[in-house]
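K.L.:
Structural data only, the sequence is not supplied:
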């Protein structure tokens, strides 16, 4: 079970870390998405920071289960918010969103399955 947990967590961390770095360095991809979705471009570093923090939390969760579980839950909430923003402007292309969302939901699910509802909350 640990191998599955580790694999899924590393995949989710890679995806979110990649997106976070793009937001932090001011790459054109997050800027164009922000403009397309009606989000101020000035928010892209903040969103990149949230994704980077979630990534670090997922990775820290390998050693401290509570951090990983909370980070995965926070990333799930982040992508639920992203879903709302897409729907708000009637953008129904959820291709990339679904990949990211599936990865973080899977990371949360395997963390809870591996550590159990009680074990994940122990420091």
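P.N.:
Cool, got the structure. The structure presented is a predicted model; accordingly, all values stated were derived computationally and were not measured.
K.L.:
okay, CA-based contacts and neighbour counts for the rest of this
P.N.:
Noted.
K.L.:
And the residue nearest the centre of the chain, how far from residue 114?
P.N.:
Nearest to the mean C-alpha position of the chain, by Cα atoms, centre = their mean, lies residue 75 at 3.8 Å. Going from residue 75 to residue 114 by Cα to Cα, to the nearest Å gives 19 Å.
K.L.:
and the comparison structure, right after this:
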């Protein structure tokens, strides 16, 4: 059972890391859609490099967590909290187009549970 949980973490964590890497890259390059979404929830432009760095760090931690369990757990916690914050930011701004953030929150929480159980 433990090996199947590890394989599940590897798949979920790896795919989430790919999404985070793409999102970090788009954020750093100030993709129009990303910038518009951030402005809609009143995120200052000056925060974009920091948020991109957090996403990239999460991606690295999830992948490194394949070998270093505590790092994988810490990264999954951080990514989950990041996206919980994104959901809260959308709700506070009255923007109910929060499906991407909500789905990524659930995927990050799943990665956390799988890494803890493996």
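P.N.:
The structure has been received and is ready for your questions. All of these numbers come straight from a predicted model, not from anything done at the bench.
K.L.:
re the thing from before, structure 2: which residue goes with the residue nearest to the centre of structure 1?
P.N.:
Alignment note (TM-score structural alignment): residue 75 of structure 1 maps to residue 79 of structure 2.
K.L.:
Also residue 3 of structure 1?
P.N.:
Matched by TM-score structural alignment, residue 3 of structure 1 corresponds to residue 7 in structure 2.
K.L.:
likewise residue 34 of structure 1?
P.N.:
Alignment note: residue 34 of structure 1 maps to residue 38 in structure 2; criterion TM-score structural alignment.
K.L.:
Would you check how far apart that match and residue 66 of structure 2 are?
P.N.:
As judged by Cα to Cα, residue 38 of structure 2 and residue 66 of structure 2 stand 31 Å apart.
K.L.:
Report the buried residues of the top helix by length along structure 2.
P.N.:
In structure 2, taking DSSP state H as the definition, the longest helix is helix 2-28. Going by neighbour count (16 or more other Cα atoms under 10 Å), the buried part of helix 2-28 of structure 2 is 5-6, 8-10, 12-28.
K.L.:
Other residues contacting the helix or strand that comes right after that helix?
P.N.:
As assigned by DSSP states H and E, the chain's next helix or strand after helix 2-28 of structure 2 is helix 32-40. Residues from elsewhere that reach helix 32-40 of structure 2 (Cα atoms under 8 Å, 6 or more residues apart in numbering): 26, 27, 44, 45, 93, 95.
K.L.:
need the contact list for the second one.
P.N.:
Residues touching residue 27 of structure 2, when contacts are defined by Cα under 8 Å, 6+ apart, comprise 34, 35, 48, 49, 51, 52.
K.L.:
Which one of those sits in the busiest neighbourhood?
P.N.:
residue 52 (22 neighbours; other Cα atoms under 10 Å).
K.L.:
Spatially, what comes nearest to it if we skip its sequence neighbours?
P.N.:
residue 24 (4.3 Å; Cα to Cα, 6 or more residues apart in numbering).
K.L.:
Looks like the one you found contacts residue 57 (just checking).
P.N.:
No - taking Cα atoms under 8 Å as the definition, residue 24 of structure 2 is not a contact partner of residue 57, at 9.4 Å.
K.L.:
circling back to that earlier point, quick check: the farthest pair among the contacts of helix 32-40 of structure 2?
P.N.:
Farthest-apart pair in the contacts of helix 32-40 of structure 2 is 26 and 93; separation 22.3 Å (Cα to Cα).
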